[in-house]
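Enquirer: Sharing a model prediction with you, sequence too.
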Amino acid sequence: MFDIISTTFPISEKKVFGLRGGSIVLQAEQVTRVISIIWKHNKDKAAEWFEGDDAPTYYNIFTSVTTLDTQTWALTISNLQTHFSGKYSAEVNNKDPTQFVTLTVLGPVSKPAITMDCINDSNCTLTCKGKKDGLTTYTWANGIEKWPGPELTVERIDHDVVYTCNFSNPVSWASSQGTVKKYLPPPPDPGQKK
């Protein structure tokens, strides 16, 4: 009787983000000797190189914005646009890939706008609004503490306090500031006795 031994390689998946107009470097798995490499975007070829080729070949949308380093096998994509988003893999030496990278290209976030509603003399609610894309987050800070979320309710105190709203996604951030003015108690009524 013979034992059949099968070897499987774990498949790893990684998510990365790129800024629209920027560039990103995708690294292929490291092997001792590369005789061929085919980089794919989803199921389509992006770039390929075979031993003996003078230079890599690039396809479709990758023709003018892509570089394949024939020493490190890294694929560099410049001038990122949303159509470059998708799943990338590298077939090295005609073997199925064991690494996949999902790239999401995002634009920069907008500068957020802050509105303030002081409900009464002692409390104010600050609201931060920016153009959301599903991956944006809000964080408030006053130089000492931080709070998550687009709204923040604070107490007015005996001095002005500046609150900063940071609006971000995985590739960019923008901020705006709002000042909650100090609490001033109403002046005493001149008709009241002390």
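Expert: Done, it's in. Residues are numbered from 1 along each chain as shown.

Enquirer: Please make it C-alpha for all contacts and neighbour counts, starting now.
Expert: Will do.

Enquirer: and the next element down the chain from whichever strand or helix holds Thr76?
Expert: If you go by DSSP states H and E, Thr76 is part of strand 75-77. Per DSSP H and E, strand 75-77 leads on to strand 86-92 as the next helix or strand towards the C-terminus.

Enquirer: what comes into contact with that following strand?
Expert: With contact meaning C-alpha atoms under 8 Å, 6 or more residues apart in numbering, strand 86-92 is reached by 28-29, 34-42, 97, 99-104.

Enquirer: Which helix or strand contains Tyr163?
Expert: Here Tyr163 sits within strand 161-169, counting by DSSP H and E.

Enquirer: Check which element follows that strand along the chain.
Expert: Toward the C-terminus from strand 161-169 - assigned by DSSP H and E - lies strand 172-180.

Enquirer: Put this next to the previous one:
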Amino acid sequence: MAREFCGMKILLPFALGQIILFNLGRCEPVKMYGVINSNITLSPLQKAKFKDITWKKGKDKVAEWQENEEIRYFGSFQGRAILDPSGNFTILNLTTSDEGLYEMESTDNHNPANETMLYVLENLLQPDLYCSFDGENLTVSCNGSKDSRFLNYAWDFSGSYVNLSESKVQLRYHENLHQNISCIIKNPKSTNGSSLLLETCVPKKDQRKYRYLLLIGAFIYAIVFPAGLYASKNIRDEETEVQKGSRDLVKVPLSNKQKDQDSSQASSLGKEMDRSQDDNPPFSSYPACLVRDRIAAPVASTEFQSQWCSLAPSL
């Protein structure tokens, strides 16, 4: 038992190593894409002059050739396939049943992994666009193809939208209804797209309601915005006037009669100042209004000073 157990311990790592080396030596199949009703050519990875060639789909032979013999085709490939001595295998008028894993075998082939995975896709037609409206949002769906393998979607729209899925988007109702939204579909062999006018997604009555709301909004904006500008201008003008008034002295206009009376009183006071020139104190002791108004004449009396100061602002 001990010897058998030790022998298993030695063989087990060796077997695992062989499996790993075998898997590492195998490459992933080459992927090729064909279109229904078109032609495609499968080629061997090794370029050489072969003496015998066998192409298989899965475990079934599809074509076979040996040097100095005729080429034979099998099953549905009879009459719609071409095999040449370089190993190229061409399938004509592809059908969906041609899809599968193909492998070329040859005694001259030194590359054990010569596999090709063939995918047969349909030529994409214009996708169908459908839309619905729930009163607030627009939902647009794109029906690209029955064969969704390798199918990618793209949307072309100048506004904003939210992807509910790769083939469905949602838009807000406030978007411009007079513009188009486009859906583009693509697979490895073809591209196509369709457009939809958003206006067709919304019932006429809702469109009228939407237009009325736009008109009301525009009307309110046209009235409120200028009024706000005018009020703002008046406020700025009033503030400017207040600031200006705080800097300037407000002068009250006098009537002609008052001006004559004030001039007469001022003349009398001037004469009185001339008569009392020698009896007055120095200029530095004059009242503030006399110093401010640069009155250099002597002041005869306190009564004169008060009269002059009371008349000075109006002159």
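Expert: Sure thing, it's come through. In this text, all values refer to a predicted model and were calculated from it rather than measured experimentally.

Enquirer: Work out the TM-score between the chains.
Expert: Here the TM-score for the pair of chains, by TM-score structural alignment, normalised by the length of the first structure, is 0.76; 184 aligned residues with a C-alpha RMSD of 3.5 Å.

Enquirer: re earlier: what range in the second structure matches the strand holding Thr76 of the first structure?
Expert: With TM-score structural alignment applied, strand 75-77 of the first structure matches the range 89-91 in the second structure.

Enquirer: Give me the helices and strands touching the strand holding Tyr163 of the first structure, please.
Expert: strand 137-141, strand 172-180 (3 or more C-alpha pairs under 8 Å, 6 or more residues apart in numbering; DSSP states H and E).

Enquirer: The same query, at a cut-off of 10 Å, please.
Expert: When contacts are defined as 3 or more C-alpha pairs under 10 Å, 6 or more residues apart in numbering; DSSP states H and E, strand 161-169 of the first structure packs onto strand 113-118, strand 123-129, strand 137-141, strand 146-148, strand 151-155, strand 172-180.

Enquirer: Mind putting those strands into JSON lines with distance to Asp69 of the first structure?
Expert: Converted to JSON lines, these look like this (distance: least, C-alpha to C-alpha, whole Å):
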{"stretch": "strand 113-118", "distance to Asp69 of the first structure": "43"}
{"stretch": "strand 123-129", "distance to Asp69 of the first structure": "42"}
{"stretch": "strand 137-141", "distance to Asp69 of the first structure": "36"}
{"stretch": "strand 146-148", "distance to Asp69 of the first structure": "42"}
{"stretch": "strand 151-155", "distance to Asp69 of the first structure": "47"}
{"stretch": "strand 172-180", "distance to Asp69 of the first structure": "27"}
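
Enquirer: Any chance of these in CSV with mean neighbour count as columns?
Expert: Formatted as CSV, those follow (neighbours: other C-alpha atoms under 10 Å):
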stretch, mean neighbour count
strand 113-118, 15
strand 123-129, 18
strand 137-141, 19
strand 146-148, 13
strand 151-155, 16
strand 172-180, 17
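
Enquirer: on that earlier part again, quick one: the strand holding Tyr163 of the first structure to the second structure mean distance?
Expert: Taking mean C-alpha distance after the TM-score superposition for the first structure, the mean distance separating strand 161-169 of the first structure from the aligned residues in the second structure is 2.3 Å.

Enquirer: Can you point out the buried residues in that strand?
Expert: For strand 161-169 of the first structure, a neighbour-count test (16 or more other C-alpha atoms under 10 Å) marks 161, 163-169 as buried.

Enquirer: Would you mind giving me the ChimeraX syntax to select the buried ones in the contacts of strand 86-92 of the first structure?
Expert: Selection of the buried residues among these in ChimeraX, burial being defined by 16+ other C-alpha under 10 Å:
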select :28,29,34,36,37,38,39,40,41,97,99,100,101,102,103,104
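
Enquirer: Keep only those of the contacts of strand 86-92 of the first structure that are in helices.
Expert: Using DSSP state H, no member of these falls in helices.

Enquirer: Inside strands: which ones of the contacts of strand 86-92 of the first structure?
Expert: In strands, defined here by DSSP state E, the members of the contacts of strand 86-92 of the first structure are 36-41, 99-104.
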